[in-house]
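Chemist: Got a predicted structure plus its sequence, pasted below:
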Amino acid sequence: MKRVLLFMATNIAILAVISVVMRVFGFDHYMTQNGLDYRALAVFSILWGSVGSFISLAMSKWIAKKSMGVEIIEQPRNADEQWLVDTVRRQAEAAGIGMPDVGVFQSPSPNAFATGMKKNDALVAVSTGLLQTMKRNEVEAVLGHEVAHVANGDMVTMALLQGVLNAFVIFFSRIIGYAIAAASRDERGGGYTMGSFIGTIIAQIVLGFLAAIIINSFSRWREFHADEGGSRLAGNQNMIDALKALQRSTRTEKLEGEFAAFGISGGKATLAKLFSTHPPLEDRIAALEKAQYSSNQVIS
């Protein structure tokens, strides 16, 4: 409950800041007596849709520490923590990025995630459940997967894509709402009617679903690439073994908020694949096995 409340409070604070900025600078005055001011609406849509995504990303390491209870390993206290730090350092050097912070969070579910605004100032965190249930070669592959996310710039790319699609949703939903208002305007001229408000909300929901399909489709595509990166950093068979270990796990708790898209596991799919951030584990394993088979064929 504490995690959920902190996520909600952070998002509300971000929205409040954006609202104040737009009100002070007049960016929210896109409705005029002569109709829509498309330039003002475009600025409003971009600010409202994208700024929040990047503020959340900039705060993601702080949010992870506070909401997920991630404990950063400043000085390794035992051999396991020393191994974690050394493994991430070695993989980061191989991937050509700066050393990420390495952390551990309490969760019985085997999972891990990466976050951060910059490639050279990221965070890689693993759950206690992952450390307790996986072999070292499997944990190494999971770490490689997360380091690959950082090296690929996935966090910034996802924030950018989310922001752009949010802006499109806001922009076109307002235009649709205004069109409904114009169609239902009475003989006295009318204004921004209740029909426009309802039309905007419905359009925003429909367009939001379409945007979610695009975002999640890209998220699934980038998971295959992170698996490929993990296989290069830790070995293809180790990456396969890690995914099979996740497949066998009876605990598949999904991460919260923006961290869900960057976890090693997306949890059990309860909705259509179109709205899942992760491909099915069997598809990811099959892709790695195919790559391994192709590599062996080339070598032979």
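Modeler: Structure's in. What do you need?

Chemist: Please count neighbours and contacts with C-alpha atoms only from this point.
Modeler: Fine.

Chemist: does Ser276 really touch Ala269, like I thought?
Modeler: Yes. Using C-alpha atoms under 8 Å, Ser276 is in contact with Ala269, at 6.7 Å.

Chemist: Which one of the two is surrounded by more residues?
Modeler: Ser276 (22 against 14; other C-alpha atoms under 10 Å).

Chemist: residue contacts, the more buried one?
Modeler: Asn216, Ser217, Arg220, Gly266, Ala269 (C-alpha atoms under 8 Å, 6 or more residues apart in numbering).

Chemist: Repeat the analysis, applying 6 Å as the threshold.
Modeler: For Ser276, the contact set (C-alpha atoms under 6 Å, 6 or more residues apart in numbering) comprises Asn216.

Chemist: ok, and here's another one to check against it:
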Amino acid sequence: MKRVALFIGTNIAILVVLLIVTSILGVNNYLDETGTGLNLTHLLIFAAILGFGGSFISLVISKWMAKRLTGAKVIDRPNNEVENWLLQTVRRQASRAGIGMPEVAIFDSQAPNAFATGMKRDAALVAVSTGLLKNMNQDEVEAVLGHEISHVANGDMITLTLIQGVVNTFVIFLSRIVGHFVDRVILKNEEGHGLGFFVTTLVAQIVFGILASTIVMWFSRQREFRADAGGAQLAGSGKMISALEKLQKGAQEPLPDQMASFGINGKKDYGWKMLFMSHPPIEHRIEALKRSNPQ
């Protein structure tokens, strides 16, 4: 529920800023064709610019943001055997996956976790937690690294950005249509947009945003299954299953909410809450690997 609350709060803040800025700049005049009806073409273009713009900005700064949020330290020169092994393993897997060598980093967290992010397949970031290195053996860490390398090779960050952009576009587009309808048809306001438009648009943005987030989370769960399969190919199915079982038993300390969908470890929520989960339950992921790699 914390993530849902954060999502709602973020959308409220974005919409408030959006409404204020567009009103000050007079953008609404370009979206209102006759003074009584919306110009849907202009509105769709406007919504797409905002929807995709925010997503791509997030993608561009994703590596910088990830380092800031987690405190991840990039290994420029290995200081010990563990760091040297990490670099060699990532380099070998990246070569097999057909991508450029990512930056490799370690972040301080007692819980076993890892993530991959970045705008380009050939310039990504792969990071593991100190807890992962302490609680897993080399075979299991190798599988986790393979999982993250597969995320990069599959282009998951770009695809997720495109999906988020499409979703954002239609949330903005539809919420303004609803706001316009309520303002003109129900409240009978015939000049400009009144308070009813702004309030209704705000509420519609929140409702549509919550519904749309289930689409994004569904895709995120599917990409975890694909990354698990990729990790099994790069490191071996037995190692990948063992790593997931270790994650299942270990204490969980989620990544910051902004990074949650990029980590390998998810949450243990079930029922309707699964609609808002970026990761499938680990037991489902283990079952999927066992079905595709029968012993």
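Modeler: Everything's here; your move. Bear in mind that the values here come from a model prediction, so they are computed numbers and not experimental data.

Chemist: Count the residues that sit near the counterpart of Asp183 of the second structure in the first structure.
Modeler: Here Asp183 of the second structure is matched to Ala181 in the first structure, going by TM-score structural alignment. As a burial measure, Ala181 of the first structure scores 22 neighbours (other C-alpha under 10 Å).

Chemist: Would you mind confirming that Ala181 of the first structure makes contact with Ser196?
Modeler: Yes. Using C-alpha atoms under 6 Å, Ala181 of the first structure is in contact with Ser196, at 4.7 Å.

Chemist: Identify the residues contacting Ser55 of the second structure.
Modeler: Thr161, Gly165.

Chemist: Would you mark the buried spots in the helix or strand containing it?
Modeler: Per DSSP states H and E, Ser55 of the second structure falls inside helix 40-60. Across helix 40-60 of the second structure, burial judged by 16 or more other C-alpha atoms under 10 Å covers Leu43, Leu44, Phe46, Ala47, Ala48, Leu50, Gly51, Phe52, Ser55, Phe56, Ser58, Leu59.

Chemist: Map the last one across to the first structure for me.
Modeler: Residue correspondence to the first structure (TM-score structural alignment): Leu59 of the second structure is matched to Leu57.

Chemist: Pull the contacting residues for its match.
Modeler: Counting by C-alpha under 6 Å, 6+ apart, Leu57 of the first structure touches Met117.

Chemist: Sketch out the strands for the stretch 1-150 of the second structure, chain order is fine.
Modeler: 73-74, 103-107, 114-117, 125-129 (DSSP state E, counting those that start in this stretch).

Chemist: What's the local residue count around Gly190 of the first structure?
Modeler: 11.

Chemist: hmm, back to that, could you work out which of the strands of the stretch 1-150 of the second structure reaches nearest to Leu289 of the second structure?
Modeler: If you check each of the strands of the stretch 1-150 of the second structure against Leu289 of the second structure by C-alpha to C-alpha, strand 114-117 wins as the nearest, at 19.3 Å.

Chemist: what range in the first structure matches that closest one?
Modeler: Under the criterion TM-score structural alignment, strand 114-117 of the second structure matches residues 112-115.

Chemist: what about the closest residue to Ala245 of the first structure other than its chain neighbours, how many neighbours?
Modeler: Spatial nearest neighbour of Ala245 of the first structure, excluding adjacent residues (C-alpha to C-alpha, 6 or more residues apart in numbering): Met134 at 7.0 Å. Using other C-alpha under 10 Å, Met134 of the first structure has 18 neighbouring residues.

Chemist: again with Leu5 of the first structure
Modeler: The criterion is other C-alpha under 10 Å. On that basis, Leu5 of the first structure has 11 neighbouring residues.

Chemist: ok, and it, which helix or strand is that part of?
Modeler: Per DSSP H and E: Leu5 of the first structure is located in helix 2-25.

Chemist: Any chance you could list what contacts that helix?
Modeler: For helix 2-25 of the first structure, contacts defined as C-alpha under 6 Å, 6+ apart pick out Asp28, Ser67.

Chemist: same thing but at 8 Å, please
Modeler: Contacts of helix 2-25 of the first structure (C-alpha under 8 Å, 6+ apart): 28, 44, 47-48, 51-52, 55-56, 63, 66-68, 257.
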